[in-house]
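Trainee: task: produce atomic coordinates for the following.
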Amino acid sequence: MNTTDPAGEGSISSFPARVIVGLGGLYVTQSVIGGVVFTGLPAVMRQNGASLNDIAFILLTVLPWSFKFLWAPWVERYRSPRVGLRRSRTVIGLVGACAVGAVIACALIGPTSLGPLMVAMMIASFSSATLDIACDGHAVESLTEKNHGWANSAQVGGAYIGAAIGGGLFLVLIDHLGWTPSALIMAGVLVALALPFLTTPDGARSARPDAPRQSLMAALKRPEILSGIALISLYVLGQKWSSVLISPFLIDAGLSLTAIGVLNGVGVTVAGLIGAVSGGYVVRRFGAFPVMAASMAAQVLATVGFALYAYFGARSPIALVLLGLLSSGAISLGIVAVYSELMGRASLDQAGVDFTLFQSMDGIVSLIGWWLVSSFGDTLGFAFCFAACALLGIVALGALPILARRSSTLPGKADQRA
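Mentor: Here you go, the predicted model:
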C-alpha cells in the first residue's frame, strides 16, 4: 500500500514516530471519555445512592459507539476524499472541541442531575466515537504495513492508559477535590493529549484516486465481514457482560473511590498492558482462536470468583484486587486476539468503515448485556448476575471452535493485504 503523497509532498509515513505518538494521544483521549462513562461515573453514582437501574440509564450514552457504523462512510468520505488532501486534522480538531465542551458541561452540571448529565455525556460519547472512526482510518492510510503493529500497540495501550485516567485518576481526584474541579481537569487532559496529533503534518493525498466509494453495503456483501461480526458478538458475550458490575460491586463491598481509582489506574492498567503486549507474541505463536479460548476461560474463572465472593459475603480486599486483575488481563489478551483476527478481514479500500462495523457490533452486544445485568442487578443481586454472566461465558467458549472451523474455510480472507 502506497502511503505517500503521489505528488511527492506531505508524506506522513516518513515520520512514523510522530504519527504513532499523535495516534496514541487520540486513542488515550477516546478512552479517557470511556473510562469516565463506563467506570468512573457508575462508581460515583453508586456512592451517591443511585440504583443499578439509574446506572443502566446513564449507560445509554454508549449508543453512539454501538451505532457509529451508520455515519462512518460519510466521515471517511469527507476525511479521505478520492481527490485532494486528507482532512484528518480538521475532523479531529472540530470533533475534539465538541468532546471537550461536553466534558466541561458535565463538570458544571454535576453527577446528580441525571437528565442534563446524560445529554452532555451523549455528546461526549458521540464525539469520541466519531474520533475513533477518523483515527482508525488515518492510521491505516498514514502508516506503511510494517508499522501497522505500532498502531495496534498505540490503540490497545492507549485504551488502557485512557481507562486508567478516566476510571482511575478521575475517581481519586473526585475523592480529594470534588466533582467539578476533577471533571475540568479531565477536559484539560483531553486537550493536552490531542495536541501531538493536531501539530502533525496532514497534507498527504489519497493513495488511490480510483478507490471504490466507501459504503456499508460493500462491507456487508463480503462473507468474511459477516463471519467477523458473528465472532466479535461471541467474544463480547463471553468476556464483557460482567464488567459493568465490577465498580458498583466494589463500592458495595466497602472500597473507597480512592481505592477503586488506584485499582483501576494502576493494577488494572498494568494487568491490561501486560495482556496487550504479550498478546501480540502469543497470537503469532499459537494463533488467534486458541488465545481467544484461553482468555474466555480466564474471564469465566474471574466472574465465578466475583459470584462466589458476593454469594458468601466475603470481606477480602486482596481477593477483589486479584479477581479484578485477572479479569482485566483476560479481556486485554482477548481483545488483541480477536482484533488481530478481524484485521485480516478488513478491506484496505475502506478500513475505517469495516473496522467501525466490527467495533459497533462490539458496542451493541456490550450495551445489551450491560443494560440487562444493570437493570436486573438490584432485584436479583450481584451473585446471581455474576453467575449468569459466567454461564454465558461457558456457552460462548463452547461455540468458539465452531466459528474457528468456519473461519478457516473463508475464501481469500486476507487477499487485499497482499
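
Trainee: C-alpha only now, for contacts and for neighbours.
Mentor: Will do.

Trainee: hmm, who's touching the host helix or strand of residue 192?
Mentor: For residue 192, the enclosing helix or strand under DSSP states H and E is helix 179-198. Helix 179-198 is contacted from outside by 18-19, 21-23, 25-26, 28-29, 32, 89, 92-93, 96, 100-101, 103-104, 106-108, 110-111, 166, 170, 173-174, using Cα atoms under 8 Å, 6 or more residues apart in numbering.

Trainee: could you list the buried residues of it?
Mentor: For helix 179-198, the buried set under the neighbour-count rule, 16 or more other Cα atoms under 10 Å, comprises 179-184, 186-187, 189-191, 193-194, 196-198.

Trainee: still on that earlier bit, buried subset of the contacts of helix 179-198 as a ChimeraX selection?
Mentor: A single ChimeraX command selects the buried members of the contacts of helix 179-198 (16+ other Cα under 10 Å):
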select :18,19,21,22,23,25,26,28,29,32,89,92,93,96,100,101,103,104,106,107,111,166,170,173,174
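
Trainee: also this sequence, please, to line up against the first:
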Amino acid sequence: MDSQKIKTRLGRSLTDNALRRYITFSALYIAQGIPEGITFFAIPAWLAMNGKSPLEIAAFVGVIGIPWSFKILIAPLMDRFTFLAMGRKRPWVIFGQLGLIISFLCIGLVPNPLNNLSALMVAGFFISFFGAFQDVATDGMAVDVIPENEQARANGLMWGTKTIGISASLVVGTWLINTVGFSIAVSSLSITVATIMFFPIYFNERPGEKLMPWTPGAASPDSKQTQLKSWKHIFKCLYKVVSLKSSIIFGIGCFAVGIMFGLIDTLLPIFTIQELGWTNTSFSQVFSITTVVGGILGMVVGGYLVDFFGKLKMLTLYLGILTILITVFAFMPGIWGHNLVIYIFILSYYTLYTFLCIAVFASAMHLCWKTVAATQFTLYMALSNMGRASGAALLGVLKTNFSWEWVFLFIALMPLLMAIIVQFINFSKHRRTVESFVVLKQTLVAPAVIKD
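Mentor: Modelled structure (predicted):
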C-alpha cells in the first residue's frame, strides 16, 4: 500500500492523469516519426539526388514498408503474452524502442550505401520492423489507457507530434547526410530515440505496477480482467468484432487510402527533384515546413473538429477535399514549374493528411474492443500500411507506363473510394454491439488468478 501511495504521489501512472497521457503518447509518436522521416523521405530524396531511378527508389520504399504491412502478425503476440506486472503493453513499447536504437546504429554500418541498395534495404527493413513494433505496442497501450472522450484530442496531439518528428528528422537528417555523410547522420539519430526511452521507462500504465522487472509492484486487477490467456479466445474475440459490417467497411477504406499515402510519399521526392529540378535540401525544407504547419494545426484543432462535428462527417469532408485537390493538380501541368504552386499543393495535402489521420485513428479506436485492442487496431493500421507499401511499389510501374498527370489522377481515385464506402459505417450501432460483447468476454476470461 505504501509503495502504491508513493507512486501515485510521484505521478507515474498514465491512467490517473490526462496530461501525463498526452505528454507520454506525444513523445512516443515523435519516436515513431523519426524512422519514417529518415527512411520514407530523407533517404529516397538522397537517392533521387544521386540519380537513382524511380523504379529503384520505389523498390527501396516498398521493402521498408513491408514490416508496417505485417504488424498484424505482431499484435496477437502482444495481446496473448506480456509481463502483466509491468502493464499489458508497456514492456513491448520498451522492447520496440530499444530495437529502434540498435537498428539506427546498424544502418550506419552499411558500406557504400549508394551502390549497395540491397544492404540498405535490409537495414531499412529492420528500422521499419522495430518502428512497427513500437507503433503496435504504443497504439495498444493508448486504446487501453485513454478514455473514449479523450481519444480524438489525444490523436490530434499524437499525429501532430508524429508529423513534427517526421519533419524534424527529415531536415536534420538531410543536413547531416550532406554535411557529415550518410553513416554518421543516420547513426546519430539513435541519440534522440534513446532520449525518448525515458517516457516508457519512467511512467507505468496503472498504479501499483512495476516500473522495471526488479522493482516493487504487481499486476493491476484491470489488466488481469482484460487479459486473455489463449490463442483460441483471442482469435474468437477478434473474429467476433472484425466481422461486423462497420469493421469490414472501415478496413477496406483504410487499404484504399493507404495506397494514396504510399503513392504520394514515394512520388514527391522523385517528382520535385527529378522532374522539377529541386535539390534534396530544397525538398526537405519545403516538406518539413509545410508538414510542421499541418502538424501544429492538427494538434490545435484536429481532434476538436472530430469531437465537435463527428467522425463520419470529418472523414467524408477530408477525403472529398483531397480528391478535389489532387484532381485539380493533375490538370495543371502547365504551372507545375512555379514553386509557389508546389508549395501550396504540398502544404494543402499534408495538412489534410494530418487531419485525415486524426479522424481515421479516432474512428479506429472507437471501433475497437479493448479485450483485443492491440490486434484489432493493428489490423486496421496493417491494412492501411499494406496499401501504403502497395502504393509505393506501384509508383514505379505507373510512372514507367504513364505520364505524371495520369499518375495523379489514379491517386485521386483512392480517397474518393474511401469517401464513398465510409458512408455505410454506423459508429453508434457498432459501439452498442461491442458493449454487448462484455457477456462473451466474461465467459472467456477464466476466473483463476493470473500469475504476475
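
Trainee: any idea what the TM-score is?
Mentor: Remark: TM-score between the superposed chains equals 0.87 [TM-score structural alignment, normalised by the length of the first structure]; 410 aligned residues with a Cα RMSD of 3.0 Å.

Trainee: at the geometric centre of the second structure, which residue do we find?
Mentor: By Cα atoms, centre = their mean, the second structure has its centre lying nearest to residue 135, at 6.3 Å.

Trainee: which position in the first structure aligns with that one?
Mentor: Under the alignment (TM-score structural alignment), residue 135 of the second structure pairs with residue 132 of the first structure.

Trainee: mean shift of whatever helix or strand residue 271 of the first structure lives in relative to the second structure?
Mentor: Element membership of residue 271 of the first structure, judged by DSSP H and E, is helix 269-286. For helix 269-286 of the first structure, the mean deviation from the second structure after alignment is 2.4 Å (mean Cα distance after the TM-score superposition for the first structure).

Trainee: buried ones in that helix, by neighbour count?
Mentor: Neighbour-count burial for helix 269-286 of the first structure [16+ other Cα under 10 Å]: 269-277, 279-280, 282-283.

Trainee: go on, stretch 407-416 of the first structure?
Mentor: Of all the residues in stretch 407-416 of the first structure, those buried under the rule 16+ other Cα under 10 Å are 407, 413.

Trainee: same question, stretch 289-308 of the first structure
Mentor: Residues of stretch 289-308 of the first structure classed as buried: 289-293, 295-308 (neighbour count, 16+ other Cα under 10 Å).

Trainee: and for stretch 143-158 of the first structure?
Mentor: The neighbour-count criterion (16+ other Cα under 10 Å) identifies 143, 144, 147, 150, 151, 152, 153, 154, 155, 156, 157, 158 as the buried residues of stretch 143-158 of the first structure.

Trainee: the match of residue 135 of the second structure contacts residue 30, doesn't it?
Mentor: Yes. In this structure, residue 132 of the first structure is within contact of residue 30 by Cα atoms under 8 Å, at 7.2 Å.

Trainee: switch the buried residues of helix 269-286 of the first structure over to a markdown table; also include distance to residue 356 of the first structure.
Mentor: Written out in a markdown table, the entries for the buried residues of helix 269-286 of the first structure read as follows (distance: Cα to Cα, whole Å):
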| residue | distance to residue 356 of the first structure |
| --- | --- |
| 269 | 24 |
| 270 | 27 |
| 271 | 26 |
| 272 | 22 |
| 273 | 23 |
| 274 | 25 |
| 275 | 23 |
| 276 | 20 |
| 277 | 23 |
| 279 | 22 |
| 280 | 21 |
| 282 | 25 |
| 283 | 22 |
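
Trainee: which residues in the stretch 251-400 of the second structure form strands?
Mentor: If DSSP state E, counting those that start in this stretch is used as the criterion, the stretch 251-400 of the second structure turns out to lack strands entirely.

Trainee: what does residue 412 of the first structure correspond to in the second structure?
Mentor: The alignment partner of residue 412 of the first structure in the second structure, by TM-score structural alignment, is residue 432.

Trainee: secondary structure element for that match?
Mentor: Residue 432 of the second structure is part of helix 427-436, with elements assigned from DSSP H and E.

Trainee: by how much does that helix deviate from the first structure on average?
Mentor: Helix 427-436 of the second structure: mean distance to aligned residues in the first structure after superposition is 4.9 Å, counting by mean Cα distance after the TM-score superposition for the first structure.

Trainee: how many other residues sit next to the counterpart of residue 76 of the second structure in the first structure?
Mentor: Using TM-score structural alignment as the criterion, residue 76 of the second structure maps onto residue 73 of the first structure. Using other Cα atoms under 10 Å, the number of residues around residue 73 of the first structure comes to 21.

Trainee: before we move on, what SS does residue 73 of the first structure have?
Mentor: For residue 73 of the first structure, the reduced secondary structure class is helix; criterion used: DSSP: H, G, I helix; E, B strand; the rest coil.

Trainee: quick one: residues contacting it.
Mentor: 214, 215, 216, 353.

Trainee: ok, residue 175 of the second structure to residue 163 of the second structure distance?
Mentor: Residue 175 of the second structure sits 18 Å away from residue 163 of the second structure, taking Cα to Cα, to the nearest Å as the criterion.
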